[in-house]
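S.K.: okay, structure incoming, though there's no sequence with it:
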């Protein structure tokens, strides 16, 4: 193994920021929750 990351730190930060809002049915992802309710 080379020890190099196979992920872009900027992409990881971007999606980490979205992660806490993803499961909120009132967030900007509401349309996705409405299409595919849990």
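M.R.: Right, received. Where do you want to start? Keep in mind that this is a model prediction, so the values were computed, not measured. Residues are numbered from 1 along each chain as shown.

S.K.: from now on I want contacts and neighbour counts done on CA atoms only, so please keep to that.
M.R.: Will do.

S.K.: just give me how far stretch 5-25 sits from the chain centre.
M.R.: In terms of C-alpha atoms, centre = their mean, to the nearest Å, the centre of stretch 5-25 is found 4 Å from the chain centre.

S.K.: show me the longest helix that occurs in this structure.
M.R.: Scanning the chain for the helix with the most residues, using DSSP state H, yields helix 9-22.

S.K.: next up, a second structure to put side by side with the first:
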């Protein structure tokens, strides 16, 4: 069996890890997403 090649870009992982801490904060720059969520 051949070794698998990672298909992940480490810079993309770092970018989304940095956003993760603010994503669920309803007062962060993602506030508009929280505001429209009840409409869905």
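M.R.: Arrived safely. Since the structure is predicted, the reported quantities are computational estimates derived from the model, not experimental observations.

S.K.: look at residue 4 of the first structure and give its secondary structure.
M.R.: Following DSSP: H, G, I helix; E, B strand; the rest coil, we place residue 4 of the first structure in the coil state.

S.K.: and after the longest helix of the first structure, which helix or strand comes next?
M.R.: Using DSSP states H and E, the helix or strand that follows helix 9-22 of the first structure in sequence is helix 30-35.

S.K.: which residue numbers in the second structure go with that following helix?
M.R.: Aligned by TM-score structural alignment, helix 30-35 of the first structure falls on residues 31-36 of the second structure.

S.K.: got the contact list for residue 8 of the first structure?
M.R.: Taking C-alpha atoms under 8 Å, 6 or more residues apart in numbering, we find residue 8 of the first structure in contact with no residue.
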